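> Make a model of this:
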Amino acid sequence: MISILQTPRLTLRRFTEADSKLLLQLNSNPEVLKYLHEPPLATEEQALHILKTIILPQYKNNLGRWAIHLKTTNEFIGWCGLKYLAEANEIDLGYRLMQNFWGNGYAYEAAKHTVEYGFNQLHLKTIIGRAHIENIASLKILEKIGMQFIKEEIVDNCPVKTFSVTT
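Sure, this is the predicted structure:
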């Protein structure tokens, strides 16, 4: 297990192919995916495909979506991380939590420390964050971690608000 960072309550680590069950558990809940363009996953094979083609390749750049675990129980609660978007030449902050962990400040904590890691460890200059225009909780997190609203746009057929933070 390659740990990326620690927060007061969380450990963020790299996913491995062995985490396909965890990703399936997260991405099979329609409520978790409510504001995204992704259909719910139905099989572990689909989750493994996402790991192999989307998540794991980002690690070669020291970026990626990282599994979040509670320090107290080591329970998997979701992911957070930085992803390079080649089509826009941007570094994107993303986060996704299991529904039963919403409302505890975990997404904020993970996002805040991930942005700090991006600036302090990876020496990034700008990080972008996007959320569906109706995803009020996610929009509040982007604002609370210091991101500034840039514009509304359509990304992957979703109306989103785009935010940015720079060093």
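> Could you use CA atoms for every contact and neighbour count after this?
Fine.
> Around Arg13, how many other residues sit close by?
Burial of Arg13 is recorded as 21 neighbouring residues (other CA atoms under 10 Å).
> swap in the one 10 residues further on?
Neighbour count of Leu23, defined by other CA under 10 Å: 24.
> do the same with Tyr117
The number of residues packed around Tyr117, counting by other CA under 10 Å, is 17.
> Enumerate every residue touching it.
For Tyr117, the contacting residues are Leu5, taking CA atoms under 8 Å, 6 or more residues apart in numbering as the criterion.
> Here is the second sequence; please produce its structure so I can put it next to the first one:
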Amino acid sequence: MTVGRFQVMALLQAARARVLGYPLDEAESFGLNRAIFYAAAKRGFTGGKDKNHPGEPRRLKETPVKKTNKTIQQDTLGNEVAYYVEIDGKKRYVMGEEILEPDDFGWQVEQRFGQAFPEAWQQAVQIIEQTDKATLASQRRFYEEVYKPRRDELAKAWSELSQQAR
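Next comes the predicted model:
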């Protein structure tokens, strides 16, 4: 499988949250939340059209969804707002009413890397550790200075890395 921009965003955002002090499970939930948010923003939050069937509504993969009836709370990482619920003392970020678990991160992100995931994770953490805290605290600067200039380069490099590891 190839690693796309979605996986790059999720991995960099998870590494960002981890470096800023979030526990790994919460960082993975946050990273997936942000990747979904930016993917939706790219489509104008209205869903997209299936590239293979122009004019037809997009069909989403059926996945088990964990719905919440808990109170949704607001969290900020720097100036970036994300919503979460608390389960057993842990933050689990949500998209709508869907709870984004670390297992979801594994399914939507980690599996694309296969055995190369630990190396890609370390590379993402290194990128984030080399970024100044002011950039990490800013939604706009993080997107413009960390993610955007590297997204295609990282997608290509991490796709090649995952192919070599198979």
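> How alike are these chains, TM-score-wise?
Aligned and superposed, the two chains score 0.26 in TM-score terms (TM-score structural alignment, normalised by the length of the second structure); 83 aligned residues with a CA RMSD of 5.8 Å.
> name the element Val81 of the second structure belongs to?
Assignment of secondary structure by DSSP states H and E places Val81 of the second structure within strand 80-87.
> cool, Arg13 of the first structure as well?
Assigned by DSSP H and E, Arg13 of the first structure belongs to strand 10-14.
> Likewise for Lys148 of the second structure?
Taking DSSP H and E as the definition, one finds Lys148 of the second structure inside helix 148-165.
> buried set for the longest helix along the first structure?
Taking residue count as the measure and DSSP state H as the definition, the longest helix of the first structure comes out as helix 106-120. Neighbour counts using 16 or more other CA atoms under 10 Å place 106-119 of helix 106-120 of the first structure among the buried residues.
> hmm, back to that, so the strand holding Arg13 of the first structure versus helix 106-120, what angle?
Relative orientation of strand 10-14 of the first structure and helix 106-120, computed by axes from the mean of the first three to the mean of the last three CA atoms, to 10 degrees: 60 degrees.
> Strand 10-14 of the first structure: which residues count as buried?
Neighbour-count burial for strand 10-14 of the first structure flags 10-14 (criterion: 16+ other CA under 10 Å).
> cool, and stretch 77-95 of the first structure?
Judged by neighbour count using 16+ other CA under 10 Å, the buried positions of stretch 77-95 of the first structure are 77-84, 91-95.
> With secondary structure added, can I get these in JSON lines?
Below are the buried residues of stretch 77-95 of the first structure laid out as JSON lines (DSSP: H, G, I helix; E, B strand; the rest coil):
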{"residue": "Ile77", "secondary structure": "strand"}
{"residue": "Gly78", "secondary structure": "strand"}
{"residue": "Trp79", "secondary structure": "strand"}
{"residue": "Cys80", "secondary structure": "strand"}
{"residue": "Gly81", "secondary structure": "strand"}
{"residue": "Leu82", "secondary structure": "strand"}
{"residue": "Lys83", "secondary structure": "strand"}
{"residue": "Tyr84", "secondary structure": "strand"}
{"residue": "Ile91", "secondary structure": "strand"}
{"residue": "Asp92", "secondary structure": "strand"}
{"residue": "Leu93", "secondary structure": "strand"}
{"residue": "Gly94", "secondary structure": "strand"}
{"residue": "Tyr95", "secondary structure": "strand"}
